[in-house]
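Asker: Predicted coordinates and the sequence they were generated for:
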Amino acid sequence: MVATLGLVWGATFLFIELALEGITPFWLAAGRIGFAALLAVAIWQLRGGRLFLTQDTSWGALAVSGLFNSAVPFMLLSWGQQTVSSGFAGVSMASGALIMLPLAHLFVPGERITTRRLIGMLVGFAGVTVLLGGQAFTSSGDPLEPFGRLACIGAASCYAISSVLMRRLPPVDPFGLAAMALVFGSMLVIPAAFVVEGPPPLPDTRTLWIVALLGLIPTAGANMLRILVIRSAGPVFMSLVSYQVPMWSVILGIVILGEPFRPALLVAMGLILLGVLLSQWGALSRLFGRGVTPNS
């Protein structure tokens, strides 16, 4: 599931670039989250519509995790990427794994910071930096660039916070959790799009299909996989996706868009995979040795 998420979210950047040719950033976020919420709620209701599986409930944490799971980071990234380079956006997303470590150490039982895990995360982050090269820290010259960089780091922090909150929720149906997270996200991002960008534009048919695709696969479908990983293997294991996303984005750019191949890609992939191996040696050995267990 982690590998699938890396591939799906790595391909998402290609479709976002195409969608932004026909729709504004906040309405793109609102469209994909709104469509994904409708789809997820429909599937959840067809499966019985249960949410909390015991008497324990935590609506506050569920609402906050829903906002930080999609709406807030989508808006921060959409705004931030107008003033920063795509390379910096990729590095900022990879930093989510490092942001996750202290949060999980403090708030998730069993997710302690170990020397091997910290070294592995740093090696993986170094791999992402090699992958994106000097362009990651090249200034765009925009006077609002420092705030754009803060917005990108804020988006990565949102994903880390939502992962910890979701892990700490009481027993819950994963389909219901995915649906409600998207519903809470829609409740924020749609009004925000009205306030910031006015009434929704009328996109052309091509743009509407791209928005629908973004809502179906990398938002609704990937959100479900993300929640399953967090609830079963923990937020730190889930954070490994952030290292894969820029790697897949570069690979797909070479394969699909014909972008030039750089030998640094092989070095970067080696560092990223080594970082994953070091930081999650215990979980990976259980995964490929005795199979996945609830506490893997």
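Answerer: All right, it came through fine. Bear in mind the structure is a predicted one, so any value in this text is a computation, not a measurement.

Asker: from here on, contacts and neighbour counts on C-alpha atoms
Answerer: OK.

Asker: Report the contact partners of residue 115.
Answerer: For residue 115, the contact set (C-alpha atoms under 8 Å, 6 or more residues apart in numbering) is empty.

Asker: Which residue comes closest to residue 137 once chain neighbours are left out?
Answerer: residue 88 (6.0 Å; C-alpha to C-alpha, 6 or more residues apart in numbering).

Asker: and the one you found, how many residues sit next to it?
Answerer: 24 (other C-alpha atoms under 10 Å).

Asker: can you tell me the helix or strand for it?
Answerer: Assigned by DSSP states H and E, residue 88 belongs to helix 86-94.

Asker: any idea how far that helix is from the chain center?
Answerer: How far helix 86-94 lies from its chain's middle: 12 Å, per C-alpha atoms, centre = their mean, to the nearest Å.

Asker: Included below, for side-by-side comparison, is a second structure:
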Amino acid sequence: MEDTPRWWRDPLVTVVAPVAWGTTYTVTAEMLPPDRPLFCAVVRALPVGLTILVLRRTLPRGSWWWRSLVLGTCTMGLFFALLFVAAYRLPGGLAATVTAMSPLAVMALAALLIGERATVGGVVGGVTGTAGVALLVLRADASIDPVGLLAAVGAVGSAALGFVLLKKWERPTDLLTMTGWQLTAAGLVLLPVAAVVEGPPPSLDGRSVAGFLWLGVVGTGLAYACWFHGLTRMTAGSTALIGLVNPVVGTLLGVVVAHEAFGTAQAVGVALVLGGVVAGQPAALSAVRRFGPSRLSHRAPTVEACPTASSRPTC
């Protein structure tokens, strides 16, 4: 009885992350300073990371100094920088389609680095979800900027490596503290690079400050804490598939904020994405399989179908 309702709890917490990340493109385009991807990445990571460090008052020990640096660079620092470059240089639909391949990249690296075998449902879900994202956001007239495309591919690879390493290395403390370590490391890595490449920081108005607050607190601090929750409790592949909710949220925001068109193709794309996410969740499929025999046993109770209360309390 205790296990039956639990299958959805971890995915439900995890999905907070891609929902928050789905606002990135809209907030970047509408509220943040133009053409400053590295500055935006620093401001998104460093203040929130330092705030968490002050609140938790726990520093890494031993090997977790360099591990935090590696994880922070892969999952946040390098990823943020490349993501912002892709967001500035590519049409949103093309960038989202490339990054939608992240679940397949995570599954491949998880198989290589931690021996986590990809399930048929996971692979089918990844392919279906990627096709759904392409149908949802990709436009035939989208122009391809080589630098932006390489940035999007690099972001996928960087994040996938970081997520799998997080699964490989047993965490030494709570998730919020680890999130603070990684955000701080990411910000410190990016800070000198941003200063050299982009020069002095731009002036910020109230709109920009509000955008950074949203991306920092909700789109980064809260989102990564929820995402790491999923990575530590679910398989890397099934967690990565939940990330496909990101472009769905981004598309819906585009409809609401920018009055973008939403027709039959987009509706089919949403259905494919959500279907792919569910198909790749072993816990959800197990719940469906349990539900079927349970209903049949209620319709035609037999000694075999309805054991004692101690062995099957739901009968």
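Answerer: Structure's in. What do you need? Here the structure is a predicted model, which means the values were calculated and not measured.

Asker: counterpart of the residue nearest to residue 137 of the first structure in the second structure?
Answerer: Matched by TM-score structural alignment, residue 88 of the first structure corresponds to residue 94 in the second structure.

Asker: go on, residue 73 of the first structure?
Answerer: Residue 73 of the first structure maps onto residue 79 in the second structure, with residues paired by TM-score structural alignment.

Asker: residue contacts, the nearest residue to that match once chain neighbours are set aside?
Answerer: Among residues not flanking residue 79 of the second structure along the chain, residue 155 sits closest, at 4.8 Å (C-alpha to C-alpha, 6+ apart). For residue 155 of the second structure, the contacting residues are 78-80, 82-83, 99, by C-alpha under 8 Å, 6+ apart.

Asker: Equivalent analysis for residue 37 of the second structure, please.
Answerer: Shown in contact with residue 37 of the second structure (C-alpha under 8 Å, 6+ apart): 81, 84-85, 88.

Asker: same thing with residue 23 of the first structure?
Answerer: When contacts are counted by C-alpha under 8 Å, 6+ apart, residue 23 of the first structure touches 201, 203, 207.

Asker: Now list the buried members of those residues.
Answerer: Listed as buried from the contacts of residue 23 of the first structure are residue 207; burial here means 16 or more other C-alpha atoms under 10 Å.

Asker: What are the boundaries of the helices in the stretch 151-296 of the first structure?
Answerer: Secondary structure of the stretch 151-296 of the first structure (DSSP state H, counting those that start in this stretch): helices at 174-197, 205-214, 222-233, 235-238, 241-257, 264-279, 281-289.

Asker: Over to the aligned partner of residue 132 of the second structure in the first structure. Which of the three states is it?
Answerer: In the first structure, the residue matched to residue 132 of the second structure (TM-score structural alignment) is residue 127. Counting by DSSP: H, G, I helix; E, B strand; the rest coil, the backbone at residue 127 of the first structure sits in helix.

Asker: List the contacts of residue 127 of the first structure.
Answerer: Residue 127 of the first structure touches 267-272, counting by C-alpha under 8 Å, 6+ apart.

Asker: Can you verify my assumption that residue 220 of the first structure contacts residue 39?
Answerer: Yes - here residue 220 of the first structure reaches residue 39: they are 7.2 Å apart, a contact under C-alpha atoms under 8 Å.

Asker: The two - which one has more neighbours?
Answerer: Neighbour count, other C-alpha under 10 Å: between residue 220 of the first structure and residue 39, residue 220 has more, with 25 against 17.

Asker: of the contacts of residue 127 of the first structure, buried ones?
Answerer: The neighbour-count criterion (16+ other C-alpha under 10 Å) marks 268-269, 271-272 among the contacts of residue 127 of the first structure as buried.
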